[in-house]
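In: Here is a sequence together with a model predicted from it:
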Amino acid sequence: MFRSIKSLVDDFTNLLFLTPCIGCGNSLSINEKILCTSCRIKLPETGQHRTPYDQNLLNKFAGKVPIKFVASYVYFSKGSTIQKLIHAIKYKGQKEAAKEIASWYGYQLKAESQLVNDIDVIIGVPLHKSRLAQRGYNQADYIAEGLSESLDIPMRTGVLVRNYFKTSQTRKNRIERWENVKTVFKVAAPEEVKDKNVALVDDVLTTGATLEACAVELLKAGCQSVSVLTIAAAK
């Protein structure tokens, strides 16, 4: 009953205040969320999760940290709908967009892949408390929540924490990114991950330095394995 009322209220609100598509700016129809059908169809999906599993992204971590698998929903490129979407999620308060697009990916993973079958818990890459206070939310947690609900796998927050505030990773090369994050993460609740298969979640995979630093700490805390899921990945 509550869901029906909420759905009616949402539909009525959309009629009164037309919501623009993040990709093209055209008004969304009642049944569309975040992106219009045209923009969603054009998303550059990677298909990396399908059989046979594409190990291209896994090579970013080769020889650095043992990652079980890496998969991203779409490819990231400058000026694209995906860049607009990620920007809206991180800097324009579109946290529900993070959850929605993650649920799209989660349902796809569940229907088309066995990669996630052994995952025990989903954890988002944490923000430092000062950045969290500034932004008001951690987009990675909303991505984790969308994946958790669509995959029916529990997510945990507060397990992995960021001890120090470091400068932005934007415009840094891989070595600079690693130096910037290699000591900033800590597992605050090792009992939540010990002997478990963890899926580490973030918005975009570029060099992999941040995810690598998180994975190192999770494995030190006794994880059985760490895998990586992101919304987007740079080619």
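Out: Now that the structure is in, tell me what you want to look at. Numbering: from 1, shown residues only.
In: okay, CA-based contacts and neighbour counts for the rest of this
Out: Fine.
In: what's the spacing between C24 and K60?
Out: The gap separating C24 from K60 is 32 Å, by Cα to Cα, to the nearest Å.
In: quick one, which of those two is more surrounded?
Out: Using other Cα atoms under 10 Å as the criterion, C24 and K60 rank with K60 on top: 18 against 13.
In: List the contacts of the more buried one.
Out: 207-208 (Cα atoms under 8 Å, 6 or more residues apart in numbering).
In: Equivalent analysis for L218, please.
Out: Contact partners of L218, counting by Cα under 8 Å, 6+ apart, are 160, 187, 193, 226.
In: Determine how far the helix or strand hosting it lies from the middle of the whole chain.
Out: Per DSSP states H and E, L218 falls inside helix 209-220. In terms of Cα atoms, centre = their mean, to the nearest Å, the centre of helix 209-220 is set 16 Å apart from its chain centre.
In: What are the buried residues along that helix?
Out: The neighbour-count check on helix 209-220 (16 or more other Cα atoms under 10 Å) flags 209-219 as buried.
In: Kindly tell me how buried the nearest residue to G222 once chain neighbours are set aside is, as a neighbour count.
Out: Spatial nearest neighbour of G222, chain neighbours left out: K194 (4.6 Å); criterion: Cα to Cα, 6 or more residues apart in numbering. Neighbour count for K194, taken as other Cα under 10 Å: 17.
In: again with the one 5 residues further on
Out: For A199, the neighbour count with other Cα under 10 Å is 28.
In: Touching the helix or strand harbouring it from outside, list them.
Out: A199 is located in strand 197-205, with elements delineated by DSSP H and E. Among residues not part of strand 197-205, those counted as contacts by Cα under 8 Å, 6+ apart are 72, 76, 86, 118-125, 139-140, 143-144, 211, 215, 223-234.
In: Second structure follows, compare the two:
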Amino acid sequence: MRFLKDFFDVFYPKLCASCDKPLINNEITLCTFCRHDLPLTNFTNYSENKIVKIFYGRVAIEKANALLYYRKKGITKKLIHDLKYKGNQEIGEFFGNWWGSILKENNEFYDVDFIIPVPLHPKKLKKRGYNQVTKFGKKISQHLNIPFNHNTLTRVSTSKTQTFKSRFERFSNIDTKFFLKDNTFFKGKHVLLIDDVITTGATLEACIRELQKTQEIKISILTMAYTE
């Protein structure tokens, strides 16, 4: 079996998801050079940072953070685009393992009861075949030993892709609606809401408003990236 693995590694090497160069040694998904080129946010304070401030005066949240900056040009944009539209779910697992190991070490979300992904509308889910944050969330779930709940919060309306909208249009988008199947399931619980990229926070705000129909719920946010 080792011979076969070595054979495939030689003739069909795994490539870096960013630069397409062959991965070597213990490299996973990204080569060492591309990984070091990622624009980390380095927000050490989870309750006082730029992301938390987005929601001031809008909805109440406990904490928030993002691993990377998302810019118009750069490695983060390429990776998340490939994750969402080219089926490369290994990228979600890569970010989930990275974030999960950080969170396990700093114990920041020790009191979280459930991890919840921002859901896709069933039509979009059927077309794409997967929610781009599912494997991301499941890896974090494994690291923190926190249940991953993907079916209590659902999306009940579709909206055109956010990619080509202006920042104002994304902020003022009121077409995105969510539905909480059971308003008591998360009662008194602390939930961690996850997504790929946060820009204006409009989608996350819509999720939070629906989740807050539950009494005594606490909500935190975690994403792969944050748009400056």
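Out: That came through, no problem. The model shown is predicted, which means the values in this text are computed figures rather than measured ones.
In: quick one: the strand holding A199 of the first structure to the second structure mean distance?
Out: Here strand 197-205 of the first structure, set against the second structure after superposition, deviates by a mean of 0.4 Å using mean Cα distance after the TM-score superposition for the first structure.
In: Next: stretch 139-148 of the first structure.
Out: Mean deviation for stretch 139-148 of the first structure: 1.2 Å (mean Cα distance after the TM-score superposition for the first structure).
In: returning to that earlier point: looking at the contacts of L218 of the first structure, which one is closest to Q108 of the first structure?
Out: Q108 of the first structure lies nearest to V226 out of the contacts of L218 of the first structure, by Cα to Cα, at 20.4 Å.
In: from memory the closest one sits against V70, does it?
Out: No - judged on Cα atoms under 8 Å, V226 of the first structure makes no contact with V70 at a distance of 9.4 Å.
In: List the contacts of the residue nearest to G222 of the first structure.
Out: For K194 of the first structure, the contacting residues are 221-224, by Cα under 8 Å, 6+ apart.
In: Could you rerun that using 10 Å?
Out: Contact analysis of K194 of the first structure by Cα atoms under 10 Å, 6 or more residues apart in numbering lists 218-225.
In: re earlier: give me the stretch of the second structure that the helix holding L218 of the first structure matches.
Out: Mapped onto the second structure using TM-score structural alignment, helix 209-220 of the first structure spans residues 202-213.
In: The second structure: helices as residue ranges?
Out: For the second structure, the helices defined by DSSP state H occupy 2-11, 32-36, 50-54, 75-85, 90-106, 122-128, 134-144, 167-171, 202-211.
In: Which of those has the highest mean neighbour count?
Out: With neighbours defined as mean count of other Cα atoms under 10 Å, the helices of the second structure peak in mean count at helix 134-144, which reaches a mean of 23.
In: Can you name every helix or strand that it contacts?
Out: Counting contacts by 3 or more Cα pairs under 10 Å, 6 or more residues apart in numbering; DSSP states H and E, helix 134-144 of the second structure is packed against helix 90-106, strand 114-117, strand 190-198, strand 218-227.
In: mean shift of the shortest one relative to the first structure?
Out: Yep, that's strand 114-117 of the second structure we're talking about. Its aligned residues in the first structure lie a mean 0.4 Å from strand 114-117 of the second structure after superposition (mean Cα distance after the TM-score superposition for the first structure).
In: okay if I get the helices of the second structure as a markdown table plus distance to V191 of the second structure?
Out: Shown next, in a markdown table, are the helices of the second structure (distance: least, Cα to Cα, whole Å):
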| stretch | distance to V191 of the second structure |
| --- | --- |
| helix 2-11 | 41 |
| helix 32-36 | 29 |
| helix 50-54 | 16 |
| helix 75-85 | 24 |
| helix 90-106 | 15 |
| helix 122-128 | 23 |
| helix 134-144 | 12 |
| helix 167-171 | 23 |
| helix 202-211 | 9 |
